[in-house]
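K.L.:
Build me a structure from this.
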Amino acid sequence: MKHVRAWWSFALLVFAWSTNTIIWSPQLTYIKYAHNNLTMVGYQLLHSGTIILYLIALLTVGAVLSRQHLHLARTIKLWLYTILVATGAVTIDWLVFNQFNYHRLYNALLPISRNAAPLATAVIIASALLPWLRTRLSNHNARTGIVIAMLPLAVTTIFNRDIFGLLKGNSVTFALLILVIGSLADQLVANRQAVTKWLGVTLVVNIILVAIMPNAAFQTHASMLTAGRFTTPTFLPSVIVATAFFTLLKEPLTRFATTLNQPSYFLTGLTVLLSDSIVIKRAASLTESTNNLAGQLLIILGLTILNLVIAAWLPLLMDRFQRQWQLSQRIERRFATAPDQPADQQLASIVHQLGGMIRRQWPTLLALLVAYIFADLSIYYMGNHTHFVKQSILWLTTLLIFLTFKALQALTNRYWLSLLVTGMGNVIWIVANIQKMDLRNEPILPSELAMINDLDSLLKMIDYHLLIYSGIAIVVVIIAIIVLERWRRAQRLTWPWRLFWLVLAVGAFSSSALWNHHGSRMQTLMTGLDDQPHFIHQAVGAKQNGPTVQFLNNVDITVMTRPHGYSRAAIDRISRKYSQAAKQINATRTNQLKDQTIIFNLSESFANPNRVPGVSLKANPIPKIDHIKKQTTSGIMISSGYGGGTADMEYMTLTGFAMCNFAQTLSTPYTQLVPYLKHNPTIVQSFKYAAAIHPYSKKFYDRGTDYPKFGFKKFSYLGSKEYPIRHQKKIDRNTYMSDQTAYANTLDQLKDHPGAQFINLVTMQNHLPYNNLYNGTNRYRATVGNGTDPAQVANYAMGIHHTDEAVAQFIKEIDKINRPITLVFYGDHLPGIYRNSMKKDGLKLHETDYFIYSNPAAQRQGAKKLTRSTHYVGPNDFIAMTAEQTNSQVTPYQALLTRLYHQLPAYALSTQQNGTNSFNSAPEYVNQQGKVVSYKSFTKKQKKLWHDYQLVQYDITAGHHYLLKTNMMK
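P.N.:
Prediction:
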C-alpha cells in the first residue's frame, strides 16, 4: 500500500513537472489572459501550484541522485543517452513532421556546451556531483548548505535582478541549486513540527504575494506586464514551500523514485523531450485548432501523458538494446572505473582511456581532418574568403569528402591509397572550378560531365604549365601511396564495414536527386542545413555553398513534367494544326517581321507606384508614358516575379514559353536550361539580324552564353571591347547607367545597322537599391502604409520619372527615322520595396506597365493600335501582339501564340508568392477584367489549346524535339 501511494505521489510530481513546462510555455497563445480580475488571480495561483509541484519533483531527483555511488562511467553513459534522445527527437521531427533546422541538430549533438537542455545538463552533472557531496556533509552542514544555496534565490526575489544567471529557472545554475538542496534536504534530520510551521507561514506568504501581484502590476504599469513576477521557479517562498513539503514526504517519494528502472535515464530523457521544441511546436499547432479552453487543456494533458510514456519507455528499450549488443559492458570496459575508486582516480582513468581511443582512431581522425581542410579550401577559393560563416555547409561538404574517401577504402581496402587519391581528386576539383569561374564565372555543373568525352578539347583549354604541374603531382602521389602502404598499413576494413560505407556513400550522393523536390524530406533537410540552391547566378551559389554542394544542387533539375499524351504522333498533329492556323492568319497580313525593326525594351523594375494599395504620390512620375499608353496599344502586364526575376520575364518575351509550365525546380531557364539546349527557338530567328544591348555586366544570368545561342549577332555590354557601351551617363548618386545611356546606344545601333533588325534592350537604371539616389525626391513625396519606407518609394518614383523623360525622347527620335520601327516597352517586375501582404495584394504587386508603339513609318506600312485583349497580358503575348500590330505574317508556332493571346486569359506564376528564382508555382490566370480565374472555368476548346501549348513547350525544352524536324518553329 505504501508503495502504491509512493508511486502515485511521484507520478503526480512528474506529471506536474511536465505540465508546468508545456502549459505555461510562452510560445502558446491560448492562455495569454491579461485582465485585472479574479480570473487572472486564479491563473497565477494555479501556475504557482504547478511550479511548487515541479520543484518538489526536482528536489526528489536530487535526493535520488545523491544516494547513488560515485561512478563517472555512469555519468558518461547518461550524457550519451541524452545525445541519443535529443538526436532521436530531431530525427522524428524531420521524418514525421517534415521540419529540420541544423541549429537543433547542433543542440542535440552538443547538449551541454550549447545549453540546449539545461535541466538535463544539470542532472548529468549532478549524477557525479551529488554522490561526492553527500559523503562530505553532515546533518549540520546540510542545514547550512541549504541556507547558502537559497541565498541567490533570495537576492533574485528581493531585488528582481538576475545577477546569478538563474534565467527564471531555465538555467543549469538554477537546476543544480535545486538538485543540491534536494540532496541536502534528504540528509537533513529535521523537526517535523518546525518544518510544518515554516511550511504554513511561507505558503500563506506565497499565496498572498502571488494573488496581489496582478493588481500591483496594473496599478504601477497600467498593464499585466509584471503580473507574473512571483510565478517563477526562482521565487524564494515557492522554493521554501517545496523544500518543506519534500522534507515531510521524502521517504515515500524517494522510495518509489529509486525503484524506477534506470531513473536517471528516465529523468534526462524527459527533460530533453520537454526542452526540445518538437513538443512545444506540436502543442502550439494543436491548441490553435480549437478556441475552446477545455479542449486546449485536454490537448496539453494528452501531450504530457504521451511524453511521460515515451520517457518511461525509452530506458526500457535502451536496456533491452544494451543487453542484446552489450553496449553497457563495452562502455564499462572502455571507461574502466569502479564505484569504490576516489573521484580523481576515476577521472584519471577516463582521461587515460580517452587518450587510448584517440590513438587507436587516428586514421579516421586524420581522414576527417583532411576532408575538413579540403572542404574549407573549396569554399574559400570560390570567393567566400572567410572561415566563420555557413558552418553547416562546411560540415556537409566535409562529410561528403569523407564519404568519398570511405567509399574508395571500401572498394580497395587500402587506407593510404584512398586518402591520397581523395586528396588529389579534391585538388583537381578545386583547381578546375577555379578555372571555370575565371573563364565563365560559374562552377562546374553536372551537365558538363558529358564534355569528358571530348577530353582532348578540354585539355587544350588549360595552360600547359598547369598540365605539367598536375603530371608531376600525380607522380608524387603515386610514389607516396606506394611508400606509405608499405611503411605503415592502416585500418583494414571487414566486409560488413566495407559494405556499410559503400552503401552510405552511394546513398548520400544519390540523395541529391531529391534535394529540389519541393516539400520533400530531403529538401527540408537541405534547407535546414542552410543550403541555398542559387540558380539565378551559379557563381553566387558556389560562393555560398561551395562547388561540391552547388554541383549536387544542380543534379535534381526537372525541366518540365511530361504532359499526358506526349508522342511523335501528337506533335505531328499539332504541327499540321497550327500550320493551317498560320495560313489562315497570314491570308490577311501583308508584312514580314524580318522586314521590320522590332525593339523589345525590358525596363528594369518599371511599374507605376500609384497602383500599389496604400501608396500614393504627391505627383505622377510618368505623365509622358501614360500619354503614350493612351495613344497606342497598352495595358497591364502580369509579371511572374516580384522584386526579382528579370531574366525569366526576358526569356518569356523572347521565346513565348511560360515559366508556369516548367517544373518547380527549373526557376531560371537562362542558367539552368538555355546553355544546355542545342536549339533555343526565339523571335530572333524571324530576323536576319539581331542585336542585344545591356548597360551592365554580361555575366548576370549567363547572358554572354545565352544570347549567341538565341541567335544574336551582337551584344553590347559594360566591359565589352568589341561592342562597348557608349554615351555612359549616371544620374546623381545612382551607380547604374541611366536609361538615357541605354536609348542612346539603341539609336547608335539603329544607325550602325540601317536595315531591318531585332533589338533586345535591357535597362538597369531602376535596379535596387533605392536609398538616397536622386535629388529633388520631395517632388514625389509618398504616402504609404503597411511598413513601406516612403523615402525608398520617393527615390524609386524619381527614377521612373527619369525613365519617363528618356522614353519620350527616344520615341521622338525613332519617329524621325523613315523605316518601320516598333517598340515593345514593358516593366519586368515591381521593386521589392512594398511591405503589403502578398496574400491580400499579390496580384497588384505583380502588375507592371507595357505599351507597343509603332512609329509613323510603321503605321504607313499597316501598323495599327490593337484594341482586343490588351488590358491584361503576359510577357508571352508580346511576340503575337507585335506580329498582329505590325500586320506581319506568323510561323505556325507564332500562330499558336496568337490563339493563346486571343482565347486565353493572361497567365503567370502564382501572384500569392513573393519568391523569385527559387521554385516555380502552379499557373494563375487573369482575365481581361483583372480577375483571377481558375482552369476549371476554361471551355473544352480553351483546355485543348492550353494542352497543345504545354506539349509544344515540353517537346522543345525537355522532350525529343520532334518539332524541330517540322515547319512549326520556322
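
K.L.:
Every contact and neighbour count from this point should use C-alpha atoms.
P.N.:
Noted.

K.L.:
check which helix or strand covers the closest residue to residue 408 other than its chain neighbours.
P.N.:
Of all residues beyond its chain neighbours, the one nearest residue 408 is residue 418 (5.3 Å), with distances taken as Cα to Cα, 6 or more residues apart in numbering. Assigned by DSSP states H and E, residue 418 belongs to helix 415-440.

K.L.:
same thing with residue 227?
P.N.:
Residue 227 belongs to no helix or strand, assigned by DSSP H and E.

K.L.:
leaving aside the residues next to it on the chain, what's closest to it?
P.N.:
In space, residue 227 is closest to residue 214, 4.3 Å off (Cα to Cα, 6+ apart).

K.L.:
quick one, what contacts that neighbour?
P.N.:
Applying Cα atoms under 8 Å, 6 or more residues apart in numbering, we find residue 214 in contact with 36, 40, 41, 224, 226, 227, 228.

K.L.:
Can you list the helices and strands that the longest helix along the chain packs against?
P.N.:
Looking across the chain with DSSP state H, the single longest helix is helix 293-325. Counting contacts by 3 or more Cα pairs under 8 Å, 6 or more residues apart in numbering; DSSP states H and E, helix 293-325 is packed against helix 2-23, helix 263-275, helix 277-287.

K.L.:
let's go with 10 Å and repeat that
P.N.:
helix 2-23, helix 72-97, helix 263-275, helix 277-287, helix 327-334 (3 or more Cα pairs under 10 Å, 6 or more residues apart in numbering; DSSP states H and E).

K.L.:
Please identify the most buried of those helices.
P.N.:
Per-stretch averages of neighbours, counted by mean count of other Cα atoms under 10 Å, single out helix 263-275 among the helices and strands packed on helix 293-325, with a mean of 24.

K.L.:
chain center to that one, what's the gap?
P.N.:
31 Å (Cα atoms, centre = their mean, to the nearest Å).

K.L.:
which helices and strands sit right next to it?
P.N.:
So helix 263-275, by 3+ Cα pairs under 10 Å, 6+ apart, packs with helix 2-23, helix 38-66, helix 72-97, helix 118-134, helix 236-259, helix 277-287, helix 293-325.

K.L.:
Relative to residue 759, which of those helices is closest?
P.N.:
helix 72-97 (50.6 Å; Cα to Cα).

K.L.:
and this one, so I can compare the two:
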Amino acid sequence: MNKERKNIGLAMLLIFSSLLVCLDRIFWQSSPDILINDKVNIQQSLMQIYHASTLIGIDIFAITLGSLLQGSEDKSWSSAIKYWIYTIFVGTLGLLVLTLFSREFSIGDLYNMLFPFVRNTYGILSGIVLGMLTLPLFNKGVKKYENIIKLSLLLVIIAPTIFNKDIFGFANGTVFGYILVNLGFYGNYIRSKLSVKKVVTRIILLLLTNIIVVSLMPEFSKAIHNDLSTAGRFTNSASALLILLAFYIVLLVSKIKVNVKNGYVDFIIYTAWALLVISNNQTLLNKLIEYNRKTAQSVTRWILAKDIKEILWLMLIVILSNFIILGICKLIGISQKISNFYDIRADEELSQFFYRITNGIKSWLKAHQVYLATIAWGYFLAIFSFLMMNTKWTVAPNVDVKYNIFTYTIGVRQAMVLVNAIIFLLFLKFIFSLTNRYWFSTIVASLLWIIWVVANRIKIGIRNEPILPSELSMIKAWRSLLGMVDGWILLLVVSVIVITIPIIYFLEKKYRLPKQKWYSRVAWLIIIPVIFSSVTFLNHEKSVIHIISGGIGNDPTFYN
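P.N.:
Here you go, the predicted model:
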C-alpha cells in the first residue's frame, strides 16, 4: 500500500475549479439573454463579476495541479504519460458515446481525440503535461535562480494584461497552461515562506481589486470608446489580477494540512482531469448548447439551472466510469509498468535518467521491430490497393477538380487508407490466432490481399467495376474459372506457392516469434469476426457503422 499522502484540500479545490471550467464553457457559449444587455448599469457590472468568477476556474485548476505535483518530481514523467494516455482515452470514448447518441461522426473529431497535442485540442492540458515533463529541471533551477524564475513568471503574467495583447499566445492555451502549472510549482516551493495572515490579506486585496476593476470597466469602455468593446478588459482568465488571486487561493488551501492517501487524491485528480477533457470537447459542448438553447430559449436562469444539472450528472458519470477504468488499469498493471519505466530513481541524475529512457525506447523498438515492420507493410499494402484501382494517373472526384492519384490517395483519402490498413492487420491477426504461426500468417495474408487486389484490378480493366459480392458464388465453378485464366498466370501462381513454402519454413525456424496465449487467441477469434460482421449493417441508415463509414469518407455503392 502506498503510504505517501497528499493534501485533500487541494484535491477538492481541483474538483471545484474543474466544475467552474465546465460551467464557463457551457453557460457563456449558450448566449443567455443576460448578454443582450449592452448598457452601462448594475446588471452589466454584475455580469462581468460573475463571468470572472467562472473564468478563474482554469487558473485555479492548473495552479492547484502544479502545487499537488511539485513534490513528486521523481514521478513527474510517469504522471505526464499517464495523464496524456488518459486524455486520449477519455476523448475517444466521449466521441464514441456522442456518436451513438447524436448519430453524427466526423473524422476530424476523431483525429482531434487521437492526436490532441499536434491538433491543439486541449491547449491548457497540453501545457500542463509539458510542465510535468520539465518539473525536474524547474526544481533544480529554482534552488539556484529563484529570483530570476519569480520575475520571469511575473513578467509573462503581467505583460499581456498591461499591453492588452496576446503576445505569448495565451489564447492558444498551451503556453498559458505551461505558465500556470509552473506558477503552481513555484507556489508550493515558497508555501512555508508566507504566513497565513499575509496570504489572506493578499487574497482580500486582490478580490476587492478584481471586483472594482471588473465592475468599472464597462463605464471606462463607454467613456473612452463610446461602446462596450473593452468592457471585458479584465474579464478573462489571462488577467494578471485573476491569476494572482487564484495563486494565493491555492497557496491558502495548501496550508490547510489535511492529508490522505495518495490513491484517493489521484482518483480525484483523474476525475477533475476528465471533466477538463470533456469541457474542451467542442463537439460535445455544441450539442449541449444546442439542446439548452432549444429547451431554455436563452432565458438566463433556465440555462444556468440546466447547465448546473448537466455538470453534476457529468461529474457523477465520470466518477463511476473512473472506478471501472482505473480499476482495470490497476488490474492489468499498466499504471505500474509506466511508473517502473518513467519514474526518476533516487540514485539517478537527470542525464542518467534521459540516457536510460533513450536506451529503453531503443530496446523496445528493437524488440518489436518485426511487428512495427508488419504495421508499415500493412499501410503500404493499403496504399498499393488504392493505387491499383485506378486506370489513369489522375482522378477527378468532381467535375472541376482533378488530382494526381498519389496526392489523392495519401492526402484526400488518408482516412480510408488507414481503415484498409487496419482491415489487413485484423485479417492477419485472425489467421495468426488460428495457426499461431506468425510468418505463415503474414505471408499468407499478404498473398491473399495481393491476389484480391490484382483480381479487382483485372475486373476494373475489363468491366470498369470491382468484383461484386454476388460474384463470389461463382467460386463454386472454379474449374471453369481456371479455364478462363492465361496459362502463364497459373504457372506464376504455382511458382509463387512453391517458393513461398520454404521461405515460411525458414522464417518459422530461424526467426521464431513468441506464440499467443490460448485465451488471447480465443478472444481475437471472437472479436475480429464481430468487427467484420458490422459491414452487414453498412447500408442501414443511422446505424453506427453507416455513420462512421460516412464520416471517414467511405461512400459504397450497393449493386444488389
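
K.L.:
Next, the buried residues of the helix holding residue 418 of structure 1.
P.N.:
415-424, 426-427, 429-430, 433-437 (16 or more other Cα atoms under 10 Å).

K.L.:
Assign a three-state SS to the spatially most central residue of structure 1, would you?
P.N.:
Centroid-nearest residue in structure 1: residue 527, 4.4 Å away (criterion: Cα atoms, centre = their mean). When classified by DSSP: H, G, I helix; E, B strand; the rest coil, residue 527 of structure 1 comes out as helix.

K.L.:
shouldn't it be in contact with residue 98?
P.N.:
No - using Cα atoms under 10 Å, residue 527 of structure 1 is not in contact with residue 98; the gap is 11.2 Å.

K.L.:
how about the strands of the stretch 701-850 of structure 1, start to end?
P.N.:
Assigned strands in the stretch 701-850 of structure 1, in chain order: 714-717, 757-762, 782-783, 821-827, 847-854 (criterion: DSSP state E, counting those that start in this stretch).

K.L.:
Identify the residue range in structure 2 corresponding to the first one.
P.N.:
Which is strand 714-717 of structure 1. The counterpart of strand 714-717 of structure 1 in structure 2, using TM-score structural alignment, is absent.

K.L.:
So which elements touch that strand?
P.N.:
With contacts defined as 3+ Cα pairs under 10 Å, 6+ apart, strand 714-717 of structure 1 has these neighbours: strand 690-694, helix 703-710, helix 739-752, strand 757-762.

K.L.:
between the ones you listed, which one is nearest to residue 884 of structure 1?
P.N.:
Closest among these, using Cα to Cα: strand 757-762, at 16.2 Å.

K.L.:
orientation of the closest one relative to helix 703-710 in degrees?
P.N.:
Using axes from the mean of the first three to the mean of the last three Cα atoms, to 10 degrees, the direction of strand 757-762 of structure 1 lies 160 degrees away from that of helix 703-710.

K.L.:
what comes into contact with stretch 346-366 of structure 2?
P.N.:
74, 136-137, 140, 341-345, 367-369, 371-372 (Cα atoms under 10 Å, 6 or more residues apart in numbering).

K.L.:
Now with 8 Å, please.
P.N.:
By Cα under 8 Å, 6+ apart, the list of residues contacting stretch 346-366 of structure 2 reads 74, 136, 341, 342, 344, 345.

K.L.:
Can you add distance to residue 282 of structure 2 and give these back as CSV?
P.N.:
Listed next are the contacts of stretch 346-366 of structure 2 as CSV, based on distance: Cα to Cα, whole Å:
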residue, distance to residue 282 of structure 2
74, 34
136, 33
341, 34
342, 32
344, 36
345, 40
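
K.L.:
just these now: which is nearest residue 277 of structure 2?
P.N.:
Closest to residue 277 of structure 2, out of all of the contacts of stretch 346-366 of structure 2 and judged by Cα to Cα, is residue 342, at 23.5 Å.

K.L.:
For residue 581 of structure 1, which of the helices and strands packed on helix 263-275 of structure 1 is the nearest?
P.N.:
So among these, helix 72-97 is nearest, using Cα to Cα, at 51.7 Å.

K.L.:
how far out from the middle of the chain is the closest one?
P.N.:
25 Å.

K.L.:
how far off helix 263-275 does the next helix or strand after that helix point, in degrees?
P.N.:
Later in the chain than helix 72-97 of structure 1, the nearest helix or strand by DSSP H and E is helix 102-109. In terms of direction (the same axes, to 10 degrees), helix 102-109 of structure 1 departs from helix 263-275 by 170 degrees.

K.L.:
What is the aligned counterpart of residue 428 of structure 1 in structure 2?
P.N.:
Using TM-score structural alignment, residue 428 of structure 1 pairs with residue 451 in structure 2.

K.L.:
Turn the helices and strands packed on helix 293-325 of structure 1 into JSON lines, columns for distance to residue 458 of structure 1.
P.N.:
Compiled in JSON lines, those are given as follows (distance: least, Cα to Cα, whole Å):
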{"stretch": "helix 2-23", "distance to residue 458 of structure 1": "62"}
{"stretch": "helix 72-97", "distance to residue 458 of structure 1": "43"}
{"stretch": "helix 263-275", "distance to residue 458 of structure 1": "55"}
{"stretch": "helix 277-287", "distance to residue 458 of structure 1": "51"}
{"stretch": "helix 327-334", "distance to residue 458 of structure 1": "54"}
